[in-house]
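> Have a look at this prediction, sequence included:
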Amino acid sequence: MGGWSIAVHGGAGVDPNLPVQRQEEAKQLLTRCLNLGISALRCSLPAIDVVEIVVRELETDPLFNSGRGAALTEKGTVEMEASIMDGPKRRCGAVSGLTTVKNPISLARLVMDKSPHSYLAFSGAEEFAKQQGVELVDNDYFITEDNLGMLKLAKEANAIMFDYRIPIGLETCGAGAMESALQMNGLPISIYAPETVGCVVVDSQGSCAAATSTGGLMNKMSGRIGDSPLIGSGTYACDICAVSCTGEGEAIIRGTLARDVAAVMEYKGLPLQEAVDFVIKHRLDDGKAGMIAVSNKGEVAYGFNCVGMFRGCATEDGFMEVGIWE
């Protein structure tokens, strides 16, 4: 057994022109969440508890795209989603379409622990939240000035803001034209856009767990469901590993990205980092995404095929890293 390890992410695909202050804020938040998880692991909390604690903290801070600060739908509301998975018995819980639940990841945990089901959505999930007595808040709590501004831009460009960034060459003319710009589904980016969050943990017993939470895409259609709450796509944990994904949800869904990491470990015998690299390279087609992963041997890994990924990882032997770029 290789001891415990933990990784967190705040989304894949980062504007290379992201202001340094924003980069520092993101790193500080990731470091705080990593330290929270490390403390829990040192107190011998099981992996499933640690991923929930860390993602709750990420949901409570409006910096990334989950809980407070969640991306807005075309109607200007939030429809949040999350999932959690406990590796040893492949138990899982997922939720979608939440509008008043302060911590979606904890409702996903309750779906796993307190319901006969794996996935609850929209009004049914909200009713279950009331029955379980979780903290509820008005939709306004989740809506930030930054996100209102981004929704306005997205609507003006008639575009959906994806969770990834691609530099492209733009043929432009006239005074002040840029030779190249960052474009997100038809919308040039000049501002920071929030990202999905996730956490993966293997505890000192070798048990793996994963959790992912998001507001989805800015200006998404009402009712759209992404990869984050889909077990096997955005989130997966089993006896050998745990994975949380981020990026272009539609591509992650098509590639069953999280499950494929476990599959190539099981069926090809690949070690963790090689499995992550293989899946990022061969399962995304033209999609842009990233992932974090841990194995039951205490290994930690990550990979992405876009400009950057907000991430942090730590292991029991003292290794710790927080980064954004390659």
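Arrived safely.
> from here on, contacts and neighbour counts on C-alpha atoms
Fine.
> Could you verify my assumption that residue 322 touches residue 27?
Yes. Counting by Cα atoms under 8 Å, residue 322 does reach residue 27; the two are 6.4 Å apart.
> Which residues are in contact with each of those two?
Common contacts of residue 322 and residue 27, defined by Cα atoms under 8 Å, 6 or more residues apart in numbering, comprise residue 310.
> As a check, name the ranges of all strands in the stretch 201-326 of the chain.
Using DSSP state E, counting those that start in this stretch, the strands found in the stretch 201-326 of the chain span residues 208-214, 235-237, 241-247, 289-295, 300-304, 309-315, 320-323.
> Which one of these lies nearest to residue 76?
Evaluated over these, closeness to residue 76 peaks at strand 208-214, with 15.7 Å, by Cα to Cα.
> chain center to the closest one: distance?
Centroid separation for strand 208-214 versus its chain: 8 Å, with Cα atoms, centre = their mean, to the nearest Å.
> Could you give me the buried positions within that strand?
The neighbour-count check on strand 208-214 (16 or more other Cα atoms under 10 Å) flags 208, 209, 210, 211, 212, 213, 214 as buried.
> dump the residue contacts of the fifth one.
Just to be clear, that refers to residue 212. Residue 212 is in contact with 55, 82-84, 105, 196-199, 228-229, 234-235, 244-245, counting by Cα under 8 Å, 6+ apart.
> ok, for it, nearest residue in space, not its chain neighbours?
The shortest distance from residue 212 to any non-neighbouring residue, by Cα to Cα, 6 or more residues apart in numbering, is to residue 198 (4.1 Å).
> which one of the strands of the stretch 201-326 of the chain is the most hemmed in?
Across these, the average number of neighbours (mean count of other Cα atoms under 10 Å) peaks for strand 208-214, which reaches a mean of 37.
> got the angle between that strand and strand 241-247?
Going by axes from the mean of the first three to the mean of the last three Cα atoms, to 10 degrees, strand 208-214 is angled at 20 degrees with respect to strand 241-247.
> quick one on the thing from earlier: which of the three states applies to the residue nearest to residue 212?
Put simply, residue 198 is strand when judged by DSSP: H, G, I helix; E, B strand; the rest coil.
> for whichever strand or helix holds residue 123, packing partners?
Using DSSP states H and E, residue 123 sits in helix 122-132. The contact analysis (3 or more Cα pairs under 8 Å, 6 or more residues apart in numbering; DSSP states H and E) places helix 122-132 against strand 91-98.
> also this one, for the comparison:
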Amino acid sequence: MGGWAIAVHGGAGVDPNLPWERQEEAKRLLTRVLNIGVSALRSSLPAIDVVELVVRELESDPLFNSGRGSALSANGTVEMEASIMNGNGRRCGAVSGLTTVKNPISLARLVMDKSPHSYLAFSGAEEFARQQGVEMVDNDYFITEDNIGMLKLAKEANTILFDYRIPIETCSVASQESPILMMNGLPISIYAPETVGCVVVDSEGRCAAGTSTGGLMNKMNGRIGDSPLIGSGTYACNLCGVSCTGEGEAIIRSTLAREVGAVMEYKGLKLKEAVDYVIKERLDEGMAGLIAVSSNGDVTYGFNTNGMFRGCANEDGLMEVSIW
């Protein structure tokens, strides 16, 4: 057994023009939540508890696209989703379409622990949240001025996404210099989903994973991405824990998170080999990234975008936070 390890991400696909101050702000947040996770692991908190704790921290900060600071749907509201999975027994919980639940990851945990189901969505998930007494806030709590401005630009350009970390005054609508990417055959502007996630293996070798997002800026109402889908955006088993980020539609098609566990299980690949394999062979033309841990204490990541907000640490003293 190789001891505990943890990784976090704040989304794959980073705009090359992202101001240095924003880059440093992201690194500080990733470092802070990593340190929270490391402290919890040193206190022998189980992997599943550490995942929930760290993702809650990321949801509560408006920097990334989850919880507070979530991307806005076409009608200007927030529809959040999250999932969590315990590799021990492969138990899981997921939620979608949340509009007033302060911490979606904790409601996903309650679906796993306190309901007979694995996945609740929209009004049913909100009703369950009220029954469980979780903290609820007005939808306005999640909406930032930056995102209101970016939704306006996205609507003017008739696209589902703008990179809403870039200050509005430096954004140009449908700039000819912006790379055009395709999603399900439709062009989108700069892709920067900024989903958050955390994967953990504790000192007992138990793996867990969690992912949380606000989805896509200017997305169609009711759109569900990969983040709450077990096996696509999130997966954990007795071998590994995986959280994905990037082009949700491509991650869904490839069941990307489960593929890591599958090639470890069926092809006998080590964690790093498995991650490299699925990023290269399973995404077709999609853009994505993922973080992963294995039950023997390995930790790694992979992405085919120009960058991914990420950080990892382990019991041996590794501690790194990077973007590019």
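Done, it's in. Since the structure is predicted, the reported quantities are computational estimates derived from the model, not experimental observations.
> TM-score for these two?
TM-score of the superposed chains, computed with TM-score structural alignment, normalised by the length of the second structure, equals 0.93; 311 aligned residues with a Cα RMSD of 1.7 Å.
> quick one on the thing from earlier: nearest to residue 100 of the first structure, of the strands of the stretch 201-326 of the first structure?
Closest approach to residue 100 of the first structure among the strands of the stretch 201-326 of the first structure is made by strand 208-214 (13.9 Å; Cα to Cα).
> mean deviation of the closest one from the second structure?
Superposed on the second structure, strand 208-214 of the first structure shows a mean distance of 0.1 Å to its aligned residues (mean Cα distance after the TM-score superposition for the first structure).
> For residue 27 of the first structure, pull up the helix or strand it's in.
Going by DSSP H and E, residue 27 of the first structure is in helix 20-42.
> by how many degrees do that helix and strand 197-202 diverge?
Here helix 20-42 of the first structure runs at an angle of 30 degrees relative to strand 197-202 (the same axes, to 10 degrees).
> Just the residues contacting helix 20-42 of the first structure, thanks.
Around helix 20-42 of the first structure, the neighbours that count as contacts under Cα under 8 Å, 6+ apart are 4, 6-10, 47, 50-51, 53-54, 57-58, 63, 203-204, 310-314, 322-324.
> now the strands of the stretch 201-326 of the first structure as TSV including distance to residue 160 of the first structure?
TSV is the format used below for the strands of the stretch 201-326 of the first structure (distance: least, Cα to Cα, whole Å):
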stretch	distance to residue 160 of the first structure
strand 208-214	15
strand 235-237	23
strand 241-247	13
strand 289-295	16
strand 300-304	21
strand 309-315	20
strand 320-323	27
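> So for residue 126 of the first structure, which of those sits nearest?
Closest approach to residue 126 of the first structure among the strands of the stretch 201-326 of the first structure (Cα to Cα): strand 208-214, 16.2 Å.
> residue range for that closest one in the second structure?
Aligned by TM-score structural alignment, strand 208-214 of the first structure falls on residues 207-213 of the second structure.
> got it, and stretch 265-284 of the first structure?
Matched against the second structure by TM-score structural alignment, stretch 265-284 of the first structure falls on residues 264-283.
> Let me see the residues that make contact with stretch 224-234 of the first structure.
When contacts are defined by Cα under 8 Å, 6+ apart, stretch 224-234 of the first structure is touched by residues 81-83, 85, 92, 94-97, 212-214, 216, 235, 243-246, 249-250, 252-260.
> ok so, going back, average offset between the helix holding residue 27 of the first structure and the second structure?
Once fitted to the second structure, helix 20-42 of the first structure is off its aligned match by 0.2 Å on average (mean Cα distance after the TM-score superposition for the first structure).
> before we move on, what about stretch 104-111 of the first structure?
Averaged out, stretch 104-111 of the first structure is 0.2 Å away (mean Cα distance after the TM-score superposition for the first structure).
> thinking again about what came up before, pretty sure the residue nearest to residue 212 of the first structure contacts residue 209?
No. Look at residue 198 of the first structure against residue 209 with Cα under 8 Å: they stay out of range, at 10.9 Å.
> Identify, from the buried residues of strand 208-214 of the first structure, the entry nearest to residue 273 of the first structure.
residue 208 (15.8 Å).
> what's near enough to touch the closest one?
Contacts of residue 208 of the first structure (Cα under 8 Å, 6+ apart): 47-48, 86-88, 200-202, 237-242, 294-296.
> repeat that for 7 Å
Residues counted as contacts of residue 208 of the first structure (Cα atoms under 7 Å, 6 or more residues apart in numbering) are 47, 86, 87, 88, 201, 202, 237, 238, 239, 241, 242, 296.
> Turn these into a markdown table, columns for distance to residue 305 of the first structure.
As requested, the contacts of residue 208 of the first structure are arranged in a markdown table below (distance: Cα to Cα, whole Å):
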| residue | distance to residue 305 of the first structure |
| --- | --- |
| 47 | 28 |
| 86 | 27 |
| 87 | 26 |
| 88 | 30 |
| 201 | 23 |
| 202 | 25 |
| 237 | 22 |
| 238 | 25 |
| 239 | 27 |
| 241 | 21 |
| 242 | 20 |
| 296 | 25 |
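> Out of the residues you listed, list just those in helices.
Among the contacts of residue 208 of the first structure, DSSP state H puts residue 47 in helices.
> Out of the contacts of residue 208 of the first structure, who's the most crowded?
residue 201 (42 neighbours; other Cα atoms under 10 Å).
> Fine, thanks again, bye for now.
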